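Trainee: here is a sequence together with a model predicted from it:
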Amino acid sequence: MPSFDIVSEVNEVEIRNAVEQANKEVANRFDFKGSDARIEQADKVLTVFADDEFKLDQVKEILTGKLTKRNVDVRCLDEGKIDKVSGNKVKQTVTIKVGIETELAKKIVKLIKDSKLKVQASIQGEAVRVSGAKRDVLQETIALVRKSIDEFPLQYQNFRD
């Protein structure tokens, strides 16, 4: 029985490269001379440091530009609140969301079931597995989900006959 998985993943190597490029650009830009603006990465959490909120926004803009150039979908970034550090300095944590959350997975399963396509959808941890009798029906399902879910980046993997 043919099947495929709906997942949400990001390329961690591309994220690390984008962070390094953004830090290099911040270090070389004239408007950041003498400031403590930088981005630190710890696994799936990025911490953006700057002297004030304006510079923080500038650093985040540089980061999103670098991520976009490296084909990392910026919709997977979840920005936290801005915290004050010593003096005027501020920092913000940006979490990289990986995997489909339970609410979104339930929404996808309900969408597929309401479409009356002859497929079965089930939640498998942080992924949704869709199986059906024919390949064409599975491709219709992929098209339906692509058209309907646009608030979060999704990938379609493990297509098996």
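Mentor: That came through, no problem. Numbers count the residues shown, from 1 in each chain.

Trainee: CA only for contacts and neighbour counts going forward, please
Mentor: Noted.

Trainee: how about stretch 150-161: buried residues?
Mentor: Under the neighbour-count criterion of 16 or more other Cα atoms under 10 Å, stretch 150-161 has 153-154 buried.

Trainee: what about the helices in the protein?
Mentor: 12-28, 53-69, 102-114, 135-148 (DSSP state H).

Trainee: out of these, nearest to E40?
Mentor: helix 12-28 (7.7 Å; Cα to Cα).

Trainee: let me know the angle separating the closest one from helix 53-69.
Mentor: 140 degrees (axes from the mean of the first three to the mean of the last three Cα atoms, to 10 degrees).

Trainee: helix 12-28 packs against which elements?
Mentor: strand 38-42, helix 53-69 (3 or more Cα pairs under 8 Å, 6 or more residues apart in numbering; DSSP states H and E).

Trainee: repeat that for 10 Å
Mentor: Secondary-structure packing of helix 12-28 (3 or more Cα pairs under 10 Å, 6 or more residues apart in numbering; DSSP states H and E): strand 38-42, strand 45-50, helix 53-69.

Trainee: presented hereafter is structure B, for comparison with structure A:
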Amino acid sequence: MPSFDIVSELDQHELTNAVDQANKEVTTRYDFKGTDSSFELKESMVTLKTESEFQLQQMLNILIEKANRRGIDVKCMEVKDPEIQLKTAKQVVEMKEGLDAPLAKKIIKAIKESKIKVQAAKQEDTIRVTGKKRDDLQAVMQLLKGMEDLDMPLQFNNFRD
């Protein structure tokens, strides 16, 4: 019986490359000369450190641009509020990964409401979709790609025929 998994994964290697490129750009840009501006990556959290709120916004734009170029969807970025003190400004960007329960329920509900003859079941942080026909599974993929209100990027893997 054909099946595939719906997941939301983040490529850590590409994230590391994006942060490295952003750091390189900050060190070479004229408007950041003489400032102690940097990006730090710890697990799936990127910390932006600089001297002013304006520079923090510029750094966030740089990070988003570099992540986009590396194929990281901006939907998985959760930008926290900046912490501004006298001479330092700091902001944390959390990279979300995995399907949480409300999103999984929303996806399963959309699949069931579409009346496509498939079964969808949540398994930890993935959703397994099984059906009798390969065409039905591809229709589900197209349905999910067309959904605009999902706040996480989805990948389809482990397609078995």
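Mentor: Thanks, I have the structure now. Please read these numbers as outputs of a predicted model, since none were measured by experiment.

Trainee: returning to that earlier point: of the helices of structure 1, which approaches A42 of structure 1 most closely?
Mentor: From those, taking Cα to Cα, the stretch that ends up closest is helix 12-28, at 9.8 Å.

Trainee: just the residues contacting the closest one, thanks.
Mentor: Residues outside helix 12-28 of structure 1 that contact it (Cα atoms under 10 Å, 6 or more residues apart in numbering) are 32-44, 46, 58-72, 96.

Trainee: just the buried ones from those?
Mentor: 32, 36-39, 41, 46, 59-60, 62-64, 66-67, 72, 96.

Trainee: which of those lies closest to S3 of structure 1?
Mentor: V72 (25.9 Å).

Trainee: just want the most central residue of structure 2.
Mentor: C76 (2.3 Å; Cα atoms, centre = their mean).

Trainee: need the contact list for it.
Mentor: 8-10, 93-98, 151-154.

Trainee: over to K66 of structure 1?
Mentor: Counted by Cα under 10 Å, 6+ apart, K66 of structure 1 has contacts 14-15, 17-22, 25, 60, 72.

Trainee: just M95 of structure 2 next, same as before
Mentor: Going by Cα under 10 Å, 6+ apart, M95 of structure 2 touches 10, 12, 15, 43-46, 72-79.

Trainee: just give me the neighbour total for the residue nearest to L117 of structure 1 when sequence neighbours are not counted.
Mentor: In space, and not counting its chain neighbours, L117 of structure 1 is closest to V137: 7.0 Å by Cα to Cα, 6 or more residues apart in numbering. V137 of structure 1 is flanked by 16 other residues according to other Cα atoms under 10 Å.

Trainee: with V7 of structure 2 instead?
Mentor: Residues contacting V7 of structure 2 under the criterion other Cα under 10 Å number 21.

Trainee: wait, it touches L144, no?
Mentor: No. Judged on Cα atoms under 10 Å, V7 of structure 2 makes no contact with L144 at a distance of 11.8 Å.

Trainee: common neighbours of those two, please.
Mentor: Common contact partners of V7 of structure 2 and L144 (Cα under 10 Å, 6+ apart): 154-155.
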